[in-house]
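Peer 1: Below are the sequence and a predicted model for it; my questions follow.
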Amino acid sequence: IETSCDETAAAIVEDGKKIISNVVASQINIHQKYGGVVPEIASRKHMEYIIPVIDKALDESEKKITDLSAIAVTYGPGLIGSLLVGLSVAKAMAYAQNIPLIGINHLEAHIYANFLEHNEIKPPFVCLIVSGGHTSLVYIRNFEEYKLLGQTKDDAAGEVFDKIAKVLDLGYPGGPITEKLAKEGEPSSIKFPRPLLNDKSYDFSFSGLKTAVIYYIKEL
């Protein structure tokens, strides 16, 4: 069960890797008019969607709740109100069925999602996590054994995409729209700053780039 931001999701998984069903209820159309996710609205919509999403996931997998051997749920990081909806339902289900409740770190889940499509990957390896409010470079020494190599010192990459898209009035979510338009442009036509190129760390910085783009747009 995943409710860390604005999507309500539930999947039935077998043996840790085989996805039998995967149901996602999106809130994009609801938050579009605000130009970003409104936490209070997101949590209320999770309350509305969570049970139908879980029921649909069970139906599509042709399983019953009594067939489940455990409940896994995102506990963070994320929007606190949204997380509480998923956690509350997951706890109730696990308690009612007397099965284990497994708390999942949102960022750790991004790392392990790679194994679903690339089961040939074996530790050690380096993973770049670029998700919404997070931009991190992580060394996976072994399963459940990590070392943070670097992370953003200010804005996350996803936040910058959304903010620039909002300034350009491109719509929400800004990332996919900006990416699509960028592919149609000329990469070398505008010179923007590239911070930390001479820095010996593995950290990122996107705030200066964001500001430079905003000033460039205002001067057009």
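Peer 2: Ah, there it is. Numbers count the residues shown, from 1 in each chain.

Peer 1: going forward, measure contacts between C-alpha atoms and count neighbours the same way
Peer 2: Will do.

Peer 1: contacting residues for the residue nearest to the spatial centre of the chain?
Peer 2: The geometric centre of the chain, computed from its C-alpha atoms, lies nearest to residue 131 (Cα atoms, centre = their mean), at 4.6 Å. Residue 131 makes contact with residue 158, according to Cα atoms under 8 Å, 6 or more residues apart in numbering.

Peer 1: For it, give its distance to residue 214.
Peer 2: Noted for residue 131: a distance of 22 Å to residue 214, by Cα to Cα, to the nearest Å.

Peer 1: cool, residue 202 as well?
Peer 2: Going from residue 202 to residue 214 by Cα to Cα gives 26 Å.

Peer 1: residues of stretch 208-216 that come out buried?
Peer 2: Neighbour-count burial for stretch 208-216, counted by 16 or more other Cα atoms under 10 Å, picks out 210, 213.

Peer 1: Equivalent analysis for stretch 130-141, please.
Peer 2: Buried residues in stretch 130-141, defined by neighbour count with 16+ other Cα under 10 Å: 130, 132, 134, 135, 136, 137, 138, 139, 140.

Peer 1: what does stretch 67-82 give?
Peer 2: By neighbour count with 16+ other Cα under 10 Å, stretch 67-82 contains the buried residues 68, 71, 72, 73, 74, 75, 76, 78, 79, 80, 81, 82.

Peer 1: In addition, the following structure is provided for comparison:
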Amino acid sequence: MPVLGIETSCDETAAAIYDGERGLLAHALYSQVALHAEYGGVVPELASRDHVARINPLIREVLARANLRPDQLTGVAYTAGPGLVGALMVGGAVAAGMAAAHNLPLIPVHHMEGHLLAPMLEADRPQFPFMALLVSGGHTLLVAVRGIGDYEILGESLDDAVGEAFDKTAKMMGLPYPGGPHLAKLAQLGTPGRYKFPRPMTDRPGLDFSFSGLKTAVLTALPKGATDQDKADIAHGFQEAVTETLAIKCARAIEQTGFPALVVAGGVGANLRLRERLGEFARKNNISLHFPRHEFCTDNAAMIAYVGWARRSQGQHTHTLLARPRWPITELETV
């Protein structure tokens, strides 16, 4: 039962095909990082125009790799939200057109559900229920996942998402766009312990996060005329503060729920230091730890195709185009 997945929520254009029996058959992605780099962030109008130019060639590419014709698909899934409304409409319109042309079910997918379930693409997939740490440029969430569509948000950021904090801190230090990966790489050259930044909201109960104050602490600590070593030491201290904060909150969430597994997803899930910290916690506490492979941490269509297949297999589909730039994940239907 192969399902095509389309992803155009922000600045990646992607297509993939997932089959319940054979797994992921093909996936392809085009990143707009170079397009937006000179502006220091995503320009929505440019993103939408580039999606228009890229999406159909990518769909043809994955169909060819999977050796399938469009009429051999059993559904077309697409990211319906959250995201940039113009970008969402591009993917949604293409998906709706394909579905209508080939009489296929149309399956709108929640982008964050895609990230939550991305580890299902791996051979070592988690079993329900599990705790999920969703960390990206736009979201920081601790989610109790009891089944597909059965999600409870236990904690979230009260201000900046963790990926946003990485990017903004990197920008303060003059690092290239997108800053998060550059900051993480620079942190590897830093001197441990030279800069000790606060671990926000870890001195009080609860599972919420806050990273805006941590950014301010970095700005205050950054000396005028900072050397490359100063920046590396600050990057190291910042990354240590963020990853320890996330690890502390994950430990609390696991203790609160008693879930035997932890999933880490989203772009920041590719951070090596975060993986090390959570790996240490999981080993000490006999917790099963799951990450998607690096290429499926950031936005991709493989996760959209998987969720589309899962919901299609339960009979969920529509014939109406949906685009929701704001869409709480708790409003999803359980399957």
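Peer 2: Cool, got the structure. Computed from a predicted model, the values in this text were never measured in an experiment.

Peer 1: TM-score of the superposition?
Peer 2: After superposition, the two chains reach a TM-score of 0.95 (TM-score structural alignment, normalised by the length of structure 1), with 220 aligned residues with a Cα RMSD of 1.4 Å.

Peer 1: Now do the same for the residue nearest to the centre of structure 1: its match in structure 2.
Peer 2: For residue 131 of structure 1, the aligned residue in structure 2 is residue 136 (criterion: TM-score structural alignment).

Peer 1: ditto for residue 111 of structure 1
Peer 2: Residue pairing (TM-score structural alignment): residue 111 of structure 1 is matched to residue 116 of structure 2.

Peer 1: What count of nearby residues applies to the nearest residue to its match once chain neighbours are set aside?
Peer 2: Excluding its sequence neighbours, the residue lying closest to residue 116 of structure 2 (Cα to Cα, 6 or more residues apart in numbering) is residue 265, at 6.1 Å. Look at residue 265 of structure 2: counted by other Cα atoms under 10 Å, it has 28 neighbours.

Peer 1: Could you point out the residues of structure 2 onto which the helix ranked longest in structure 1 aligns?
Peer 2: Ranked by number of residues, the top helix in structure 1 under DSSP state H is helix 39-61. Aligned by TM-score structural alignment, helix 39-61 of structure 1 falls on residues 44-66 of structure 2.

Peer 1: in the matching stretch, what counts as buried?
Peer 2: Neighbour counts over stretch 44-66 of structure 2 (16+ other Cα under 10 Å) mark 44, 47-48, 50-52, 54-56, 58-59, 61-63, 66 as buried.

Peer 1: Superposed on structure 1, what's the mean shift for that stretch?
Peer 2: Comparison of stretch 44-66 of structure 2 with structure 1 after fitting gives an average deviation of 0.9 Å (mean Cα distance after the TM-score superposition for structure 1).

Peer 1: if I pick the aligned partner of residue 207 of structure 1 in structure 2, what's in contact with it?
Peer 2: Residue correspondence to structure 2 (TM-score structural alignment): residue 207 of structure 1 is matched to residue 212. Neighbouring residues of residue 212 of structure 2 by Cα under 8 Å, 6+ apart: 159, 160, 165.

Peer 1: again, but for residue 80 of structure 1
Peer 2: residue 4.

Peer 1: Residue 33 of structure 1 too?
Peer 2: By Cα under 8 Å, 6+ apart, the contact set of residue 33 of structure 1 is empty.

Peer 1: likewise residue 69 of structure 1?
Peer 2: 99, 100.

Peer 1: in a strand, that's where it is, yeah?
Peer 2: No: counting by DSSP: H, G, I helix; E, B strand; the rest coil, residue 69 of structure 1 is not found in a strand; it is coil.

Peer 1: need the strands for structure 2, in chain order.
Peer 2: Using DSSP state E, the strands of structure 2 run over residues 3-7, 12-19, 23-31, 75-81, 106-110, 130-135, 140-147, 150-156, 261-265, 288-290.

Peer 1: want to throw the ones you listed into TSV with distance to residue 242 of structure 2?
Peer 2: Below are these laid out as TSV (distance: least, Cα to Cα, whole Å):
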stretch	distance to residue 242 of structure 2
strand 3-7	29
strand 12-19	26
strand 23-31	26
strand 75-81	27
strand 106-110	27
strand 130-135	11
strand 140-147	12
strand 150-156	14
strand 261-265	15
strand 288-290	19
